[in-house]
Each structure stands twice: as C-alpha cells, then as structure tokens.
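In: Generate a structure from the sequence data that follows.
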Amino acid sequence: MKKSIFSLVIVALAFTACTTKDKYDVARYYDLHQQDSVLTSIVTYIFSAPPYTKMQDRFDPKHREFYSLASSRFSIFKYYISEEGTHFFYVVRPGPTDLQKRGVGGYFKMDKNFGMKGFHEVFVTPILPEAEVKGRCTFLFEEMVNHSIDKYLNMEMYVQWPNKASYYDTITYEWKPVQEMFN
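Out: Model prediction:
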C-alpha cells in the first residue's frame, strides 16, 4: 500500500514537473488568439511600414491586416509581465534568409483596452543563425527584465542596436542615427 501511494506521488510530481511552464512563456498570459493580437501589435512597432506608407502612418487601423500577415514570420520567444504591469518581450524576427534571424527585446505598458503605450525597443541582435538568436542571445531578455541590461548593450556580438551611431526614438518608435538627436 505504501509503495503504491509513494508511486502515485512520484507520478504526480513527474507529471506536474512536465507541465510546469517556463516563466517567460507567453502562453502563461494569453491564449493563441490573444498571442497573435499582441504579436501583431509588436510587429506594427518593430517592422517597416506597408508599401507607399510613411512610418508615422503605420499605426492607422487600415494597416492592421498588413501587420497581421507579416507577423506570421515573427514569433514571441520570451514574454513576461512584471508586478508593475510592464510587458517585456523578446521577439524573433526574419532575417535575409530562412536560416537567419534577429532578436528584438523591449517593453511596453498596456491600457485597459489592450492598447500599447510607452513602447520601447531596448535592443536588436545582429543577424544570426536562428539557433543563436534563440540560444546565446536570450540571456539579454532576462537581463532586461531584471533592469541590468545596460552593461551588455555595447557587446557587438550580441547587440547591433543601440550602438555608438544609433538610438531608439521613443516618439517615432524608430532607430535613428545619433546626429539626429542634435537636430
């Protein structure tokens, strides 16, 4: 009897351990439909504008379909919502070939209507093989969540932007050359 109870406890623990989700898994927060919606919103900020559209006009609701279609080439690899309500993300985005990707890390707040506000791209990795973007570069996400990313932003093997020549403009939501900061 004791052996069978012990066996049940072991099986239950093993099952629980196998179903415990990664604390940075977006599925902890959203179902698949909601994940698609959040990803599409992130892609609107981090991707280029639709053809014949100015970057400042990319947020117009008529362009949502363009970003929804484009988002199929992106994935939310890591996601975390802090106790303060800050949403941190690490998205894998397309590179020039199917085998090459980039990682993009950043954060935002979400209003009661699920609109993003205070969006900020913190870093973009160089173009790398997908395994490296999902492997060695993901520590940057944890450092960002823990507010200790700054010391890594100068490491060119992990971070392409920001760099000495660029900064993230939180008004236009774009990476810009440093000289534009002074114009």
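In: hey, let's count contacts and neighbours off CA atoms from now on
Out: Fine.
In: mind checking the longest strand of the chain?
Out: Determined from DSSP state E, the single longest strand within the chain is strand 100-110.
In: list the buried ones in it?
Out: For strand 100-110, a neighbour-count test (16 or more other Cα atoms under 10 Å) marks 100-109 as buried.
In: which is the next helix or strand following the helix or strand residue 76 falls within?
Out: Taking DSSP states H and E as the criterion, the element that holds residue 76 is strand 75-81. Sequence order places strand 87-94 as the next helix or strand after strand 75-81, per DSSP H and E.
In: now the other sequence, so there's something to compare against:
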Amino acid sequence: MTELENEFGKEVKQGAVVMSLKRLTEELDFKLNHKINKVIKNIGEITVRSELTDYTFAASETVLNKQADLISDINTLSDIFYTSSRGVNETNIVVSSSVNHLVEKHFMREKLIQKLDNLASITVKLPKENIVVPGIYYFIFQRLAWEGIIINEVISTSNEFTILVGEDQVDVAFKVIKDLKN
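Out: From the prediction side, this is the model:
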C-alpha cells in the first residue's frame, strides 16, 4: 500500500485497490471468454469412432520395434483406428478392437500396465486460432466434467484433439461438444 500511496501522493484505501482489481479481472475475463467463445463457435468436424481398445505398456528398449511391426501389419487393413503416444515411462496404443489379436501377438513379451475395452473416440477439429488463445481445452474439459464424463485418454495434435470415453458415455460426450458450438 505504501508504494501505491507514494505513487499517487495520497492515502490509498484497501477497498479501493480490491475494487480496482475486481474490475480489471472482470474485464480480462470478458475478453478471454470472448476469444474462447469465438474459437469454440468455429469448431470443425467432430468424428466419433467406436469399438476401440486402449493398451498401456511399460517403456522398454523393444517397444518401438514391436510398434513398427504392428503398424506394418495394420497398414494394409482398411478403416482401422490407430494412434499411439510415448511418455517417459509408458507407451500408449489405441486401436480398433478388431485388431486386438495383432497387438497382443506383437506385444506379448511386453509388460502390459492396463487394457481398456469398449471405448469410443471423439475427435474434434479446432480452428487454427486455438493455439494462441488460452483456456480452450479447459473450457471443453470443464463442460465434459460437469456432465460426469470420464475421459480415459486425451490425444492431441496442433489443430485437433481426440478423447477416449467409455462407449456408454459417448452419446452424452458428443452432445456436450456439439452443443458448445451453439
């Protein structure tokens, strides 16, 4: 307070500082929410896939080679969902359930941490502005959480993200995301 009083050359009351900060916060919130709403209104295509399985394997020196073999096998198959991500301690693979036997064949000697069946994915194409506006993901995930949607995985690229949910929750999750545009 002393610093402000020196700056203004008069006594500054705490209530005045609190009210100024509140007005400033409201103005910033309005500007930020306006930007978020603008991006959300321009959400592009929403794609839903069902009958997916999510595998999580412990990181190992051989996991990438196994992954390359799996990709080679499924590359010739049409309409197969496949995505993977590699963390520090684990590798995640999500595939169409119809190729579970191939995953299990190639990774039988790897340490399986978790396998989740009966999943569905919702992929959302975001406008390019999404990478310069903070809070886009928070806004979407907040709405999903309010509806009690459990998100099993999140996979993203610069301009799209995919969430994995149980097949029993995909209809509600899709509606929540679709309704964001309105």
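In: Report the TM-score for the pair.
Out: In this superposition the chains share a TM-score of 0.24, using TM-score structural alignment, normalised by the length of structure 2; 69 aligned residues with a Cα RMSD of 5.0 Å.
In: circling back: the strand holding residue 76 of structure 1 packs against which elements?
Out: For strand 75-81 of structure 1, the packing partners by 3 or more Cα pairs under 8 Å, 6 or more residues apart in numbering; DSSP states H and E come out as strand 87-94.
In: who touches the strand it packs on?
Out: Here strand 87-94 of structure 1 makes contact (Cα atoms under 8 Å, 6 or more residues apart in numbering) with 73-82, 100-110, 133-134, 138, 141, 145.
In: Following the chain onward from the longest strand of structure 1, which element is next?
Out: Heading C-terminal from strand 100-110 of structure 1, the first helix or strand you meet, by DSSP H and E, is strand 116-124.
In: Beyond that following strand, next helix or strand please.
Out: Proceeding N to C from strand 116-124 of structure 1, the next assigned helix or strand is strand 128-129, under DSSP H and E.
In: Mind checking what helix or strand follows that next one in sequence?
Out: Of the helices and strands lying after strand 128-129 of structure 1 in sequence (DSSP H and E), the nearest is helix 130-134.
In: Touching, residue 84 of structure 2 and residue 90? I think so.
Out: No - checked against Cα atoms under 8 Å, the pair residue 84 of structure 2 and residue 90 is beyond contact range at 10.8 Å.
In: For residue 117 of structure 1, grab the count of nearby residues.
Out: The tally of other residues near residue 117 of structure 1 (other Cα atoms under 10 Å) stands at 11.
In: quick one: residue 172 of structure 2 is in a strand?
Out: No - using DSSP: H, G, I helix; E, B strand; the rest coil, the secondary structure at residue 172 of structure 2 is helix, not a strand.
In: if I look at it, how far off is residue 48 of structure 2?
Out: Separation of residue 172 of structure 2 from residue 48 of structure 2 (Cα to Cα, to the nearest Å) stands at 12 Å.
In: Please apply the same query to residue 113 of structure 2.
Out: 26 Å.
In: Tell me which of those two has more neighbours.
Out: residue 48 (16 against 12).
In: For the more buried one, which residues are in contact?
Out: For residue 48 of structure 2, the contacting residues are 120-123, 174, by Cα under 8 Å, 6+ apart.
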